[in-house]
Structure formats: C-alpha cells, structure tokens
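Peer 1: sequence first, predicted coordinates after that:
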Amino acid sequence: MNILELEKRLNEKLSPQLIKDYAPNGLQVEGKSEIKRIVTGVTASQALIDRAVELNADALLVHHGYFWKGEPEPIRGMKGKRIRTLIKNDINLLGYHLPLDIHPELGNNAELARLLEITVEGGLERHPQSVAMFGRLAQPMTGQEFAEKIAHVLNRAPLHIAPDDANKLIETVGWCTGGGQDYIELAAQNGLDAFISGEISERTTYSAREQDIHYFAAGHHATERYGIKALGEWLAQEYGFEVEFVDIDNPV
C-alpha cells in the first residue's frame, strides 16, 4: 500500500480532525512510498527506531511521535539523530496521540478498560471526545485487591494513594492513560470510588486523600502500550500488513 493511502486509512479510522492535539497526527517523517512491513511502539525513541531498522520496517507507527508544541524547533542533537536515522533508512514515521487515547475500540483508554474488566459507562467530560472515561467493576474490590489486579495485568506495581477511609470499597472507576492525573478532580466531583492514570503529580496525593477517592498511578508507558498494539493488529487483520509490536522498556 502507498504511504499516503495508509495515512488516509488511519485517519479514517482515528478521526484526528475531531480533536485538538499537542502534536501533528499522521505522517510526520516521509520515507519510502510502498509499505509492507510496519513496526509499532509507544514512543519514537532512538532504541525503537534502531529496532525498526533491524526489522527492515517500511514504516514506524507510534503513539508519541515528534514536533510537540513548545519544543525546540531546530533538528539537532537527539532529535536530529532520530530523524537522520529515519531518513537514512527510508522509514516513514506516523504518530497518533490523543486520537489513539480516545478511540472507543482501539484506544488506550478502551484497551485499559478491557484489560482491567471495567464496563465503560461514558466520558468524564460528557462529550464524545472526552480523554478521560468512567465505568464500573463487575464486583467491588478493596484498594489493595485492585492494586494487585493492576499489577498483574500491566506487569507493573502501581502507586496506590488511598483516601482517608482506606477501607472504602471500589466499584466505580475513572481513568485516563498517560499524563491524565488532573482528571482526578473530575472523578471526585462525580463521586467515583477510584481513579487511574499513568503519571502522578505531587498535588495528586492530596487530591486523593482529601476528596475520598482511591488513586492509582500505573505508569505512563505501562498504560499506553495497548492502544498502539491494537492499532497495529487491526492493520494486519484488515489490510494484510506484516506488523510487529516492539515494547521498549520504560519504568515511568
């Protein structure tokens, strides 16, 4: 498939035009025209690019690409080396950020809910492009039980901040993968029992303790492995691409 046709199919699936984002979505660095082999991964780090080179990828498809708002514009240093490697090896880079977070079938939020067996009930922001979700567990759990479930599913122990009533059971849950910790305020306002995000801020601890809500910081990378993996699997099934997901270890 031609790279521009691949970008078109991805845009049709993810609808990036419907959400304001912090980086361009779609084709970010252009390489060869015809695409057969695709490598997917969370972040377009040098390690992931090098692996894509080793695997003879025609395209690298990621959640965290380049050209973020506010970043230095010159293509030099680390940024320069990454882009030079892509261009030298004729590898296309495609990135989808918020559109992949929120996609109802393949998105990071949807995948995290599936893995944790949460029934999705809607968006915390009460509109179709909400980047934070809420739902319900099949059976109430203690904070410790839910922390153990997260650790088992993501292969990473979460940081659990309990409310003042540490014995409060969890039935309703809000979540936002990655850097969505400040949605804890909206989760608390809606009376949810718990909130999950990837990252935590200093202020999040006090929000959880003072607003009677369990909080779980499960890791930015750990919570965002699954959307890009699902997107790659969809491309393989739908269009017959050779797709390989590469998970570059990241403890954050």
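Peer 2: Thanks, I have it. Numbering: from 1, shown residues only.
Peer 1: for the rest of this, base every contact and every neighbour count on C-alpha atoms.
Peer 2: Fine.
Peer 1: check which helices and strands whichever helix or strand Leu60 is part of sits against.
Peer 2: Assigned by DSSP states H and E, Leu60 belongs to strand 59-64. Taking 3 or more C-alpha pairs under 8 Å, 6 or more residues apart in numbering; DSSP states H and E as contact, the helices and strands that strand 59-64 lies on are strand 37-43, strand 92-95, helix 226-239.
Peer 1: pretty sure Asn2 sits against Gly31.
Peer 2: No. The criterion here is C-alpha atoms under 8 Å, and Asn2 misses it with Gly31 at 10.8 Å.
Peer 1: more neighbours: which of the two?
Peer 2: With neighbours defined as other C-alpha atoms under 10 Å, Asn2 and Gly31 compare such that Gly31 has more, 19 against 12.
Peer 1: quick one on the thing from earlier: roughly how far is the strand holding Leu60 from the heart of the chain?
Peer 2: 12 Å (C-alpha atoms, centre = their mean, to the nearest Å).
Peer 1: and that strand with helix 226-239, angle?
Peer 2: 150 degrees (axes from the mean of the first three to the mean of the last three C-alpha atoms, to 10 degrees).
Peer 1: tell me which stretches of the chain form helices.
Peer 2: 3-14, 46-54, 77-88, 98-102, 108-116, 143-154, 184-189, 202-210, 220-223, 226-239 (DSSP state H).
Peer 1: looking at those helices, which one is packed in the most?
Peer 2: helix 98-102 (a mean of 26; mean count of other C-alpha atoms under 10 Å).
Peer 1: output the contacting helices and strands for that helix.
Peer 2: helix 108-116, helix 226-239.
Peer 1: structure two is appended below for comparative analysis:
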Amino acid sequence: MVECKDLINTLSEWLQPQLFKDYCPNGLQVEGKPHIKKIVTGVTASQALIDHAIKIQADALLVHHGYFWRGESEPVVGMKKKRLQALLAHEINLLAYHLPLDAHPELGNNAQLAKLLGLKITQGMDADINTSIGLVGEVSSELSVEQLTQQVTDVLGRSPLVIQSGSHPIKKVAWCTGAAQSFIEKAAQLGVDAYLSGEISEPTVHTARELGVHYFAAGHHATERYGIKALGEALADHFGIEHIFVDIDNPV
C-alpha cells in the first residue's frame, strides 16, 4: 500500500512536469482514496478504461491522456459528467501525465518505442534530450522502406501508413509518438532518412515527398501504449503495489 500523496511526489520526481508547458494539467486530476493498493494504467481515461478499473476494484487510474484539455468545453455535462461521476462514486484517483511521459529518457513513450524497435538514440529533436518530445537515432543496420514497415508492423501489431519519398535506404531516423506529424520539418532539418509518428494529416504527405523524408504513421494509440505501461511497472516495483495495464483497442 502507498499513500496517494507519496505516489504523486514520486511521479513528480521522476517525470518533472514543471519543466513542460503542456496542454493539460499533469498530476492528480481527480481525487480518490488516500491509500492505493492497486493501480490500473492505460493510454486514455475513456469510459471503457474507467469501467474496467471499477470492475477490478482499482484505487488509482494512471493514464497518458487525461482530462481538462486546453480549449475543451468546461461544463460538466454528458460524457464528462458520466466519467467524473464514475471516478468519484468509486473513489478512484485519476492521474495523468502527457508531455512529461512522452519525454522521459527511460520510461517515456519515445524511449520505450526506441527500445521495442531496436533504435539507438543519438540525440533529441530538441536541444535538451531530457525534455525533448521527439528523438533521433539509428537503426542497427541499413533498412529499406519495406523492411522498416515490416518491423513496425511486427512490433506494434498493425500496419503503418507509409509515404515513401524516394528510393534512399534508411539509417538515420527521427520519431515522436502520438499526433506529432507536424514535427516532420524539424526532423528533415536534422538530416534523417525517415520520420515515424502516430498520426498523419493531409499536408504531411506533400511535406514528406517534397522534403525527401520517408514518413511512417504508425498509430497514435499504438505508439503510446508502452510509456504508461513501463511507468506503471516501475511504480509497482518501487512501492510493492499491484499494477494492471489495460489496453483498450483504438485503431487511430
């Protein structure tokens, strides 16, 4: 068992949320029980994830995508009311970490994706690698577009949407999980052969082709499953509490 305040303090120490200008509050978003024995992790605090946490009697829900995003409607009605009502009725703490989890050099989404894909991290897309949202690295041996596509498919369990931009092989790669397609221009400036992210938008296709960077849209959810899972496992080891990762299917 761990006190919720001690869990929050540890997460703050590990993830350093104060270093990031984010689109949402990081940390405790909904207060629940003061003591935690069982924690559930998942990518997004959807109703399906909340319902699962209730079913298995979790004391805390730790996610990458929580609530209270900049620009969202403020009234607590409809879907928002139902979600918050369920959390409060069962005294489940909701903790969410967005950019701090993307950037963590060991437990972060980008670091975990690199580990799974066998990418050697050489630098951050930003100057400070410890707070960089995207990373740059190399594959162990030169790959064709087809080979990297197959590797991503095998690891993530879904086929990426690939924009091939020329015939050049891939050695140097940049990547940023989630909705980071707009970072492709920054990646191109770093001289990469390919850029991998979660989502793609209409302009991304033209940008990739004109900059000569192969683009891999591997799925927002699929690329961001691994940081929150690693974080939950680390907390379980640190505090000796039960941790369960729940993967709510999402094709995006």
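Peer 2: Arrived safely. These figures come from a predicted structure and were not determined experimentally.
Peer 1: returning to that earlier point: between strand 37-43 and the strand holding Leu60 of the first structure, find me the angle.
Peer 2: 20 degrees.
Peer 1: comparing strand 59-64 of the first structure with the second structure, how large is the average distance?
Peer 2: Average distance, strand 59-64 of the first structure versus aligned residues of the second structure after superposition (mean C-alpha distance after the TM-score superposition for the first structure): 0.3 Å.
Peer 1: what span of the second structure lines up against that strand?
Peer 2: Strand 59-64 of the first structure corresponds to residues 60-65 in the second structure, going by TM-score structural alignment.
Peer 1: identify all contacting residues around the matching stretch.
Peer 2: If you take C-alpha atoms under 8 Å, 6 or more residues apart in numbering as the criterion, stretch 60-65 of the second structure is touched by 32, 36, 38-45, 50, 53, 92-98, 101, 228, 232.
Peer 1: so which of the helices of the first structure gets nearest Trp175 of the first structure?
Peer 2: helix 108-116 (7.3 Å; C-alpha to C-alpha).
Peer 1: in TSV, list the helices and strands packed on strand 59-64 of the first structure along with distance to Ile75 of the first structure.
Peer 2: Listed next are those as TSV, based on distance: least, C-alpha to C-alpha, whole Å:
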stretch	distance to Ile75 of the first structure
strand 37-43	18
strand 92-95	15
helix 226-239	26
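Peer 1: so for Arg114 of the first structure, which of these sits nearest?
Peer 2: Once those are compared by C-alpha to C-alpha, helix 226-239 is nearest, at 10.2 Å.
Peer 1: now that closest one against helix 108-116, angle please.
Peer 2: 100 degrees.
Peer 1: mean deviation, helix 226-239 of the first structure versus the second structure?
Peer 2: By mean C-alpha distance after the TM-score superposition for the first structure, the fitted helix 226-239 of the first structure averages 0.5 Å away from its aligned residues in the second structure.
Peer 1: where does that helix end up in the second structure?
Peer 2: With TM-score structural alignment as the criterion, helix 226-239 of the first structure aligns to 226-239.
Peer 1: contacts made by the matching stretch with the rest, please.
Peer 2: 1-2, 39-43, 62-64, 101-102, 107-113, 241-245.
Peer 1: with adjacent residues omitted, what lies nearest to the residue positioned nearest the centre of the first structure?
Peer 2: Centroid-nearest residue in the first structure, with C-alpha atoms, centre = their mean: Glu224, separated by 3.1 Å. Setting aside the residues directly before and after it, Glu224 of the first structure is nearest to Asn108 in space (C-alpha to C-alpha, 6 or more residues apart in numbering), at 5.5 Å.
Peer 1: okay, that neighbour and Asp193 of the first structure: tell me how far apart.
Peer 2: Distance of Asn108 of the first structure to Asp193 of the first structure, given as C-alpha to C-alpha, to the nearest Å: 21 Å.
Peer 1: then Val39 of the first structure?
Peer 2: Distance from Val39 of the first structure to Asp193 of the first structure, by C-alpha to C-alpha: 38 Å.
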